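Asker: okay, sequence plus prediction incoming.
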Amino acid sequence: MNAAALGTRTARLLATRSPLSVQPLAGGDICDAYRVTLPGGSPAGTDTGVFVKTLDAPPPGFFAAEADGLALLRATGAVRVPEVLAVEEDLLVLEWLEPAAPDAAQAERLGRDLAALHATPADRYGTAGPRYLGTIPLSRPAEPVRDPADWPMFHVEHRLLPLLRRAVDAGGIGHADARAVELLCDRIGEAAGPPQPPATVHGDLWSGNIQWSSDGRPRLIDPAAQGGHPETDLALLELFGCPHLDRLLGAYTSVRPIPGRAARVPLHQLQHLLVHAALFGGAYGRSAGAAARAALP
């Protein structure tokens, strides 16, 4: 979709006049992103415009799943997320969030917010509706899984093995590394740690999905929000790095300590490494194998 058509369509969806400008934004690996500035008096506000994501031929319900995930996070009252202004099959319109530099105070606030989020019970592991990591749909069990003792097998059967198959089929992981993941799956009960009831998690919490804010309260974006294991969110922050991570984790653990978490970080990073191996190949398959080996007790 060209920029002019995108601007016109956004204005129509928000019932306002023709846009003043459409500015492409950098940084997305999956979607194209734009800032669309609309005339004053639009439902989106008078000055800041809106953020628009598009994807040609997206998977079914792709943007609706993101909008639903944002609604799930918002409903907890624990974290802030952007407002959804419009959603269609190939397009999502969100309020514009003015970016700001990360700082230690915001990182500590986010740590406390995440602790509150993870203290929010979820109905089940996963969700009743679709969720995606990148463009990869996450597997859903035929019947809800709720027993904390069942999380290890849920994680194997609906996260690790389906993602491993995709990585193998895409040529993104070698035989030895794939075998290491399979071995970990066989021994998941030894690696999983104490039972964890389903908690509300962001589900794709790398640092690029944190929007640092000028008002001091960071927002979370691009979720795969679901019932899951809190350690997965924290491990992903560590996987790709996050500004002021020590302050964030310190604030989190002051509210919600997790004994023994460090030993389980590779296990909780593995699903995202498999997603990257399936989508991008390269060194991610080797990293997935290394994480699987590190997670073995």
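Answerer: Everything's here; your move. Residues are numbered from 1 along each chain as shown.

Asker: all contacts plus neighbour counts: C-alpha atoms, from now on.
Answerer: OK.

Asker: excluding its backbone neighbours, what's nearest residue 46?
Answerer: Counting by C-alpha to C-alpha, 6 or more residues apart in numbering, residue 46 lies nearest to residue 40, which is 4.1 Å off, once chain neighbours are set aside.

Asker: so the one you found sits against residue 20, correct?
Answerer: No. Using C-alpha atoms under 8 Å, residue 40 is not in contact with residue 20; the gap is 9.9 Å.

Asker: residues touching stretch 185-195, excluding its own?
Answerer: For stretch 185-195, contacts defined as C-alpha atoms under 8 Å, 6 or more residues apart in numbering pick out 148-149, 151-153, 156, 160-161, 184, 264, 267, 295-297.

Asker: follow-up on the earlier one: what kind of secondary structure is the residue nearest to residue 46 in?
Answerer: coil (DSSP: H, G, I helix; E, B strand; the rest coil).

Asker: any idea how many residues pack against it?
Answerer: Per other C-alpha atoms under 10 Å, the neighbour tally for residue 40 reads 15.

Asker: now it: how far from residue 296?
Answerer: Using C-alpha to C-alpha, to the nearest Å, we find residue 40 at a distance of 57 Å from residue 296.

Asker: let me know the distance separating residue 196 from residue 202.
Answerer: The value you get for residue 196 to residue 202, if C-alpha to C-alpha is used, is 16 Å.

Asker: now the residue nearest to residue 79 when sequence neighbours are not counted: which helix or strand?
Answerer: Of all residues not flanking residue 79 in the chain, residue 113 sits nearest, at 5.6 Å (C-alpha to C-alpha, 6+ apart). In this structure, residue 113 sits in helix 104-118 according to DSSP states H and E.

Asker: list the buried ones in that helix?
Answerer: Residues of helix 104-118 classed as buried by neighbour count (16 or more other C-alpha atoms under 10 Å): 106-118.

Asker: can you list the residue ranges for helices in the stretch 151-297 of the chain?
Answerer: All helices of the stretch 151-297 of the chain, identified by DSSP state H, counting those that start in this stretch, fall at 151-155, 161-169, 175-186, 188-191, 230-240, 245-255, 261-280, 284-295.

Asker: export those as CSV, with columns for distance to residue 25 and mean neighbour count.
Answerer: Output for those, formatted as CSV (distance: least, C-alpha to C-alpha, whole Å; neighbours: other C-alpha atoms under 10 Å):
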stretch, distance to residue 25, mean neighbour count
helix 151-155, 35, 20
helix 161-169, 29, 20
helix 175-186, 36, 18
helix 188-191, 41, 17
helix 230-240, 21, 21
helix 245-255, 26, 18
helix 261-280, 21, 22
helix 284-295, 26, 22
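
Asker: A further structure is provided below for comparison with the first:
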Amino acid sequence: MELARAAAVLMGSGITGVRPMGGGDLSEIMTVWLDDGRPVVVKNGPAPRIEADMLWALRAAGAPAPEVLAVDDTVLVLEWIDGTDPMRSAWTDLGRVLRTLHAADPTALAPSGHYGWARDFAFGNLTIGNGFRDDWALFWAEQRLLVHVPHVAPAIARRLESLARTIPDRLPARPTPALLHGDLWSGNVLAKDGRISALVDPACCIGHAEADFAMLTLFARPTSDFWEAYGPREPGSAERVTLYRLWPALVHLRLFGSAYHDMVTALLAEVKA
């Protein structure tokens, strides 16, 4: 109730009901009913203000995302959105939404020709280092792969170090900059009546559009309708997406433990690292 009360104070309202919500593996999340009868979504987390900035960026890019109603250093209050249908009911619309997001001009969010994000973020207690680089391949090697080396088993660390040396030959240095959602798994996509209601829980950065396919395809298999709605991909995309999957796999290994060891080693083998 402490989180709900803090949200009510931010909203200048009382509370008529509270219900915990699923999916909050790394933060507390709940539906709170205010005095006027409105339901709102309330969550905490390591960086509510940064998450709010990311949601604003998604909305400005034309992607559906919840409106930020209030935020401070510990609490984020969001518009409640109906999105109870399974994502598989809206693959076509997700392709359209993701194409819109990736096609938006991100120059207001990063220096021209640079990749990354202005501030570091986090999944729970795992820091996502950002900052800006003018070379996407080096950003990915240093900020998404090598950062894990001190925190994984020595055998995996050695393979990551070897792989990182080859990244400039595997990934483009200067792809067209795109705003990435950054954590696009099915739990962060709300759907209703065949449409995407909202993209939630972003971990945004400016980067190569294909990186958003990594998390999407790590645990799900988009249908042909999704790919057709998204549109043409660059040659070699499948190989690069496999490489991009290593980052969310490593994040899961560090957050949730040895259950993800085999996933990481399988991906390392697939990219011949």
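Answerer: Arrived safely. This one's a predicted model, so the numbers in the text were calculated from it and none came from an experiment.

Asker: what about the residue nearest to residue 46 of structure 1, distance to residue 6 of structure 1?
Answerer: 19 Å.

Asker: for residue 52 of structure 1, same thing?
Answerer: 9 Å.

Asker: and those two? Which one has more around it.
Answerer: Using other C-alpha under 10 Å, the more surrounded residue of residue 52 of structure 1 and residue 6 is residue 52, with 26 against 19.

Asker: surely that one meets residue 90?
Answerer: No. The criterion here is C-alpha under 8 Å, and residue 52 of structure 1 misses it with residue 90 at 10.5 Å.

Asker: just give me the residue closest to the centre of structure 1.
Answerer: residue 204 (2.0 Å; C-alpha atoms, centre = their mean).

Asker: which position in structure 2 pairs with that residue?
Answerer: Correspondence of residue 204 of structure 1 to structure 2, assessed by TM-score structural alignment: residue 183.

Asker: and what of residue 21 of structure 1?
Answerer: Per TM-score structural alignment, residue 21 of structure 1 is aligned with residue 17.

Asker: for the closest residue to that match other than its chain neighbours, give me its contacts.
Answerer: Distance criterion C-alpha to C-alpha, 6+ apart; nearest residue to residue 17 of structure 2, sequence neighbours excluded, is residue 33 at 4.9 Å. With contact set as C-alpha under 8 Å, 6+ apart, residue 33 of structure 2 has these partners: 15-18, 39-40.

Asker: just the buried ones from those?
Answerer: 15, 18, 39-40.

Asker: I'd like the residues you listed as a markdown table, with distance to residue 121 of structure 2 and secondary structure appended.
Answerer: Converted to a markdown table, these look like this (distance: C-alpha to C-alpha, whole Å; DSSP: H, G, I helix; E, B strand; the rest coil):
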| residue | distance to residue 121 of structure 2 | secondary structure |
| --- | --- | --- |
| 15 | 30 | strand |
| 18 | 28 | strand |
| 39 | 27 | strand |
| 40 | 24 | strand |
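
Asker: which of the contacts of residue 33 of structure 2 are retained in structure 1?
Answerer: Among the contacts of residue 33 of structure 2, the ones still in contact in structure 1 (both residues aligned by TM-score structural alignment, their matches' C-alpha atoms under 8 Å) are 15-18, 39-40.

Asker: now, the most widely separated pair of these?
Answerer: 16 and 40 (11.6 Å; C-alpha to C-alpha).

Asker: about what we covered before: ok, now how distant is the residue nearest to the centre of structure 1 from residue 220 of structure 1?
Answerer: From residue 204 of structure 1 to residue 220 of structure 1 the distance is 10 Å (C-alpha to C-alpha).

Asker: cool, and residue 284 of structure 1?
Answerer: 25 Å.

Asker: for residue 136 of structure 1, same thing?
Answerer: Taking C-alpha to C-alpha, one finds residue 136 of structure 1 at 20 Å from residue 220 of structure 1.

Asker: if you count surrounding residues, which of those two has more?
Answerer: Neighbours were counted for residue 136 of structure 1 and for residue 220 using other C-alpha under 10 Å; residue 220 has more, 23 against 15.

Asker: how about the more buried one, what's its partner in structure 2?
Answerer: Match for residue 220 of structure 1 (TM-score structural alignment): residue 199.

Asker: residue 260 of structure 1 now?
Answerer: Using TM-score structural alignment, residue 260 of structure 1 sits opposite residue 236 in structure 2.

Asker: what of residue 39 of structure 1?
Answerer: Residue 39 of structure 1 maps onto residue 35 in structure 2, by TM-score structural alignment.

Asker: any idea how many residues pack against that match?
Answerer: By other C-alpha under 10 Å, neighbour count at residue 35 of structure 2 equals 14.

Asker: leaving aside the residues next to it on the chain, what's closest to it?
Answerer: Of all residues not flanking residue 35 of structure 2 in the chain, residue 14 sits nearest, at 5.2 Å (C-alpha to C-alpha, 6+ apart).

Asker: now the one you found: how far from residue 40 of structure 2?
Answerer: 12 Å.

Asker: quick revisit: the residue nearest to residue 17 of structure 2 belongs to a strand?
Answerer: Yes. Residue 33 of structure 2: assigned to a strand according to three-state DSSP.

Asker: distance of it from residue 265 of structure 2?
Answerer: 45 Å.

Asker: then residue 207 of structure 2?
Answerer: 25 Å.
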